[in-house]
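Peer 1: only geometry, no sequence info:
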């Protein structure tokens, strides 16, 4: 087993790291000032200013892997991007995760990444021309509508939103929430999951369909907050859909294929979150170490108190262990496919946010009152990472999958 990075892996990681440190980190103050001074629900000029620089540096759409062709669709669309493997991208995404808005600079932020992968894997040429191309150029943004307020969406078979065929159209009725990204004025497209056939077997009832944000009958009702943060201009919106009519050609892959598409989308999406989460934890640990060495209490630096030595050591151990699991999952996805890496994806999805929350919490403790204020990124980081124990499936669902895989490996032999 070789843990040494290849030349290509180190090349992309180091270039992203350098861009983050040289171009993005020095502008953190500008970003805060622009957010405070302008319309919070409009794109930040500083991010738009940095995007062309990332694109000129060939650090654009790095998340798009050289995905295998899906036989049922036309894969002739020549998408942009470096076609990094999941393993190569994992190293880059960790660097992006150190600053909350860095991934958008590289056109690598959720939910656009997952939506672009869906369009690339499952979209028709017409759908790609209309939606994928402008998304990959960074001209528009998108949202993903799956979770519903009226049902336990951790079991996606509960989804009630109706997608009913009517001649050459589908008519959509339902309510969605936690539609991240739908608050952005650049959001022009949503990918919606709903039921086309309630009488079919449970995992064949659902389909996915492309719904323009300006479709008649689609109404953004409110922005949800995450522990008080509204994440403007991105936002997490509650959306009502009343007799929303879209062409039948907007359906992805075919009726009853929603779960198939969801698994293809959520596997990479889950691990992308985990990659960035490791970067968040690294940032928190760095801030904690700097703080502990700058403050005196009871006659010595905080870093010299044994409790903090213990916490720093535990943080480093947990970050390293989590990174190894994340890289293993990414490598398995590249070599054997998402399905074969199901257990590893589930494990890192549970492990990464739990690890980061502990590191961030210790960092908050090191900063005292400043740690829970707006003077450090720690409070917002904790709020965002806490949502990842729910997003893309709660911990309990992933633990259930891990346990079932483990039990199957140790199933008692038939005594006969």
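Peer 2: Cool, the structure landed. Not measured: the values here are computed from a predicted model.
Peer 1: CA atoms for contacts and neighbours, from now on please.
Peer 2: Will do.
Peer 1: what secondary structure does residue 82 sit in?
Peer 2: Secondary structure assignment for residue 82 (DSSP: H, G, I helix; E, B strand; the rest coil): coil.
Peer 1: Tell me if I'm right that it and residue 64 touch.
Peer 2: Yes - judged on C-alpha atoms under 8 Å, residue 82 makes contact with residue 64 at a distance of 7.4 Å.
Peer 1: so which helix or strand takes in residue 46?
Peer 2: Assigned by DSSP states H and E, residue 46 belongs to helix 45-56.
Peer 1: Please say which of residue 82 and residue 64 ends up with more neighbours.
Peer 2: Comparing residue 82 with residue 64 by neighbour count (other C-alpha atoms under 10 Å), the higher total belongs to residue 64, at 23 against 17.
Peer 1: buried set for the top helix by length along the chain?
Peer 2: Ranked by residue count under DSSP state H, the longest helix found in the chain is helix 258-292. The neighbour-count check on helix 258-292 (16 or more other C-alpha atoms under 10 Å) flags 258-259, 261-262, 264-285, 287-289, 291-292 as buried.
Peer 1: Over to stretch 360-368?
Peer 2: Buried, per 16+ other C-alpha under 10 Å, within stretch 360-368: 360-364, 366-367.
Peer 1: How about stretch 11-22?
Peer 2: In stretch 11-22, counting by 16+ other C-alpha under 10 Å, buried: 12-13, 15-17, 19-20.
Peer 1: Specify which member of those residues is nearest to residue 27.
Peer 2: Of all the buried residues of stretch 11-22, residue 27 sits closest to residue 20, with 10.0 Å by C-alpha to C-alpha.
Peer 1: ok, second structure coming up, stack it against the first:
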């Protein structure tokens, strides 16, 4: 028997989060500090203050850091409620990239690194970045990593260039991926390094102009020029960066889906209300099949996305790796939610392409979401490879009869 009911405590938390976002956070969507490059850090700090006062700041954090240590299923429920406004996750400190970075540091950073680099992010006083993507190198294929780290005595010297580094401007905690040449110990290869954003050698060249504006301080272009790091800056084991990246990205793909499900549901609710009150040809436009069917498609898509997310979270909570399932969910949900947002724009008509509602912003942001943490094509490729490996013993077609004509079954 499959039971989809939620514990009352989780239902209460969901309603508490939804009420907080609607009443305290939504009014900031018109704040001028929500810029074309996303919320400024000043706006983030104000929102974090509200979440702290409400007892909803970084509630996903491990209990040893004062959080509730939410399971993946609990995150799915809570993050969807937080995503009702794109500023909700920012306020509650469960937005990308900080949410995923905190999860990674809690798993692999040593106690000293956690105190210096993780605790300030959990407490909302600092932000973090994950610096991997490069203009001519690492992206969908991290094997093309070009940024290099060279041993110099007990130190490491890093040189390279990154872009689309979310939140780089003003971030304190930096996780940097670089290719380390093997040393006398034989350890080398893609390696993660941990340092402060104000370390000499880190240069944020500029913030890129992008179609989305929901990430704090936008996406930066960064150059590392002879960035000198001590041996204590190595995060985890040298050469294990790709494994750690997957450890970070598998749940991060799902949390992206959770938050955007909330935003798409918000857009859908606005479209439904518009279809209920706007009239054309003598009746509310929602009563015309052309509009009503689009709303029905949205409702179906939202339910299916929620179920897909919950299933993958259930697997993770059971202790399974879940990479295959996370790829399927990221691929399916990002595409479906974009269609939901697109239909909402269409239902709203002229005002759908204006900022009279938040729908146009959600539409643009969800379009970007289809690329973040792996574009759809990369995830489909991964799913297809696993599918082919898993079914190599199954005949592709029935064997023909002797006459060459298939016999009736």
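Peer 2: That came in fine, so what should we check first? Computed from a predicted structure; not experimentally measured.
Peer 1: Quantify their similarity with the TM-score.
Peer 2: The TM-score (TM-score structural alignment, normalised by the length of the second structure) is 0.89; 390 aligned residues with a C-alpha RMSD of 2.3 Å.
Peer 1: Endpoint to endpoint, stretch 203-221 of the first structure covers what distance?
Peer 2: End-to-end distance for stretch 203-221 of the first structure, by C-alpha to C-alpha, to the nearest Å: 30 Å.
Peer 1: How about residues contacting that stretch?
Peer 2: Identification of contacts with stretch 203-221 of the first structure by C-alpha atoms under 8 Å, 6 or more residues apart in numbering yields 157, 163, 187-199, 237-246, 250-252, 254-259, 261.
Peer 1: Work out the gap between that stretch and the centre of the chain.
Peer 2: 20 Å (C-alpha atoms, centre = their mean, to the nearest Å).
Peer 1: And for stretch 362-381 of the second structure?
Peer 2: 10 Å.
Peer 1: Over to stretch 296-316 of the first structure?
Peer 2: On C-alpha atoms, centre = their mean, the centre of stretch 296-316 of the first structure falls 33 Å from that of its chain.
Peer 1: How are the strands of the stretch 201-350 of the first structure distributed by residue range?
Peer 2: Ranges of strands in the stretch 201-350 of the first structure, per DSSP state E, counting those that start in this stretch, are 206-212, 218-223, 236-247, 296-297, 300-301.
Peer 1: Quick check: which of these is buried the most?
Peer 2: Using mean count of other C-alpha atoms under 10 Å, the stretch among the strands of the stretch 201-350 of the first structure with the largest mean neighbour count is strand 206-212, at a mean of 25.
Peer 1: Residue 111 of the first structure maps to what in the second structure?
Peer 2: By TM-score structural alignment, residue 111 of the first structure lines up with residue 97 in the second structure.
Peer 1: Next, the contact list for its match, please.
Peer 2: Counting by C-alpha under 8 Å, 6+ apart, residue 97 of the second structure has contacts 128-130, 166-167.
Peer 1: excluding its backbone neighbours, what's nearest residue 354 of the first structure?
Peer 2: Spatial nearest neighbour of residue 354 of the first structure, chain neighbours left out: residue 389 (7.6 Å); criterion: C-alpha to C-alpha, 6 or more residues apart in numbering.
Peer 1: what about the residue mapped onto the one you found from the second structure, neighbour count?
Peer 2: Mapped onto the second structure by TM-score structural alignment, residue 389 of the first structure lines up with residue 370. The local packing of residue 370 of the second structure (other C-alpha under 10 Å) involves 21 other residues.
Peer 1: what's the answer for the one 4 residues further on, then?
Peer 2: The tally of other residues near residue 374 of the second structure (other C-alpha under 10 Å) stands at 18.
Peer 1: thinking it is in contact with residue 138, fair?
Peer 2: No - the criterion here is C-alpha under 8 Å, and residue 374 of the second structure misses it with residue 138 at 11.8 Å.
Peer 1: Quickly note the distance from the residue nearest the centre of the second structure to residue 24 of the second structure.
Peer 2: In the second structure, the C-alpha nearest the mean C-alpha coordinate belongs to residue 256, at 3.2 Å (C-alpha atoms, centre = their mean). Look at residue 256 of the second structure and residue 24 of the second structure: by C-alpha to C-alpha, they are 22 Å apart.
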